[in-house]
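> Can you look at this prediction? I've put the sequence above it.
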Amino acid sequence: MTLQQTISGTVQGLGFDLVETERSAGGLLRVTIDHPWSPGMARSLPVTVEDCERATRQLQYALEVEGVDYRRLEVSSPGIDRPLRHAQDFERFEGEVVDLVLKAPIGAAAAGQVAVNRKKFRGVLQRTEIGWRIVWRDEPAAKPGQRVSAKRTPAPEQALDFTLDELQSARLAPVVDFKGRAPRGGEAG
């Protein structure tokens, strides 16, 4: 069995999904797990420290049996900036604020509304009939303590349609609210 198959089988056997596996210099093996999700389900609970401990113990046994050479094993949750890699990830986090990087700049497709060499976008993820859309406003955020006039007109809303094949990377935007307001997207995530 390959390393990926060993890790995936072990993690799935514990009732988790494998999000990512990474090998680093110095023998570090990093495994990221999450609770399974399917369309129609509410967002799952976050991965706890106990979940990571259980997965670590089981992976240590499985990797020893397979004779995998590593110095340190790290098992963690995807975190607030979770990578989005599969179509199911995009379905799961529809309506959330995401950071996207395109493989190629948008070029002249934006008809002068966006810089032609722009590849990075932060906005709300939406589904369309043919794929996905990111909606954003190019307006600087107010600095803490800065007064913002109620009369100020907001920047126009912009949108970019894309397919998953056009993406270099995508992840949840690490938006943290320390004031205790409602979580982003209206649900706990």
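Sure thing, it's come through. Because the structure is predicted, anything quoted here is derived from the model rather than measured.
> For the rest of this, base every contact and every neighbour count on C-alpha atoms.
OK.
> Could you tell me which residues make contact with A159?
Counting by C-alpha atoms under 8 Å, 6 or more residues apart in numbering, A159 touches R133, I134, V135, W136.
> Just checking the distance from the one helix or strand the last one maps to to the centre of its chain.
According to DSSP states H and E, W136 maps onto strand 132-137. For strand 132-137, the distance between its averaged C-alpha position and the chain's averaged C-alpha position is 16 Å (C-alpha atoms, centre = their mean, to the nearest Å).
> Equivalent analysis for stretch 61-75, please.
With C-alpha atoms, centre = their mean, you get 26 Å for stretch 61-75.
> Alongside the first one, take a look at this:
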Amino acid sequence: MSKVAEQVEQLINPLFESDAKLSEYELVDVEYKKEGENWFLRVYIDKDDGINLDDCQKVSSALDVLLDEHDVVPNSYFLEVSSPGIERPLKKPSDFEKFIGKKAKIKGYVAIYDKQKEVIGVIADTTDTDVTIHIENNIEVTIKYDQIASAHLWVDF
């Protein structure tokens, strides 16, 4: 995560916790990327019953004020607030815990199972340090969070 994205995340979490109008939202991820000649600050949010356009607008308006106030983004940028989608990323231990029983795709920095760096399975259990997923043939694999390069929910189409 870029330094700007980290600073923005540190501003948003307290806002969601302290503002009654925003307390229903969860910050899923923040990205700060240059695409072509433009910079984009993307903020992904979620709530229990899903995100709609009105939610994105409400959070975007609050973030505009907050970001102008703190001036942590060094370039001009486009702010995009959206849902993380049905294959939302899993970043924190609490994300994995929230989705126990759901299917996920996990990519590791090192081989996770059978010399493969990538597995798909059902999240079976979590701790503060690792996640256990149930993969093929009743096999469970435990993966330390610091060995996970990326993870997201997986939907079979």
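Perfect, I can see it now. Since this is a predicted model, take the numbers as computed values, not measurements.
> separation between the residue mapped onto N52 of the second structure from the first structure and R54 of the first structure?
With TM-score structural alignment as the criterion, N52 of the second structure lines up with T48 in the first structure. Plainly put, T48 of the first structure is 10 Å away from R54 of the first structure if you go by C-alpha to C-alpha, to the nearest Å.
> Would you mark the buried spots in stretch 14-25 of the first structure?
By 16 or more other C-alpha atoms under 10 Å, the buried positions in stretch 14-25 of the first structure come out as F16, D17, L18, V19, E20, T21.
> Show me what the last one aligns to in the second structure.
The criterion is TM-score structural alignment: under it, T21 of the first structure has V30 as its aligned partner in the second structure.
> ok, that match - contacts?
By C-alpha under 8 Å, 6+ apart, the neighbours of V30 of the second structure are A5, E6, V8, E9, L41, R42, V43, Y44.
> Of the residues you listed, which are reproduced in the first structure?
Counting by both residues aligned by TM-score structural alignment, their matches' C-alpha atoms under 8 Å, the first structure reproduces these contacts from the contacts of V30 of the second structure: E9, L41, R42, V43, Y44.
> picking that back up, skipping adjacent residues, who's closest to the match of N52 of the second structure in space?
Counting by C-alpha to C-alpha, 6 or more residues apart in numbering, T48 of the first structure lies nearest to S77, which is 7.7 Å off, once chain neighbours are set aside.
> what sits against the one you found?
Counting by C-alpha under 8 Å, 6+ apart, S77 of the first structure touches T32, I33, D34, P46, V47, T48, C52.
> Could you point out the longest helix of the second structure?
Counting by DSSP state H, the longest helix found in the second structure is helix 53-70.
> Beyond that one, next helix or strand please.
Remark: after helix 53-70 of the second structure, the chain's next helix or strand is strand 78-82, criterion DSSP H and E.
> What lies in contact with the longest helix of the second structure?
Helix 53-70 of the second structure is touched from outside by V8, L11, I12, L22, V73, L79, E80, V81, S82, S83, with contacts defined as C-alpha under 8 Å, 6+ apart.
> how about the third one, what's its match in the first structure?
Using TM-score structural alignment, the partner of I12 of the second structure in the first structure is I7.
> check which helix or strand covers that match.
Per DSSP H and E: helix 3-13 holds I7 of the first structure.
> Now the element after that helix, going C-ward?
With elements assigned by DSSP H and E, the helix or strand that comes after helix 3-13 of the first structure is strand 17-23.
> So what's the gap between that following strand and the chain middle?
Taking C-alpha atoms, centre = their mean, one finds the center of strand 17-23 of the first structure at 13 Å from the center of the full chain.
> with the first structure superposed, average distance for the longest helix of the second structure?
Following superposition, helix 53-70 of the second structure is found to deviate from the first structure by 1.2 Å on average (mean C-alpha distance after the TM-score superposition for the first structure).
> what's the angle from that helix to strand 78-82?
For helix 53-70 of the second structure against strand 78-82, the angle by axes from the mean of the first three to the mean of the last three C-alpha atoms, to 10 degrees is 140 degrees.
> Name the residues of helix 53-70 of the second structure that are buried.
Buried residues in helix 53-70 of the second structure (16+ other C-alpha under 10 Å): D55, C56, V59, S60, A62, L63, L66.
> Give me the outermost residue of the second structure relative to its centroid.
N137 (29.2 Å; C-alpha atoms, centre = their mean).
> isn't there a strand covering that residue?
No. Looking at N137 of the second structure with DSSP: H, G, I helix; E, B strand; the rest coil, it is coil, so not inside a strand.
> so what corresponds to S82 of the second structure in the first structure?
Using TM-score structural alignment, the equivalent of S82 of the second structure in the first structure is S76.
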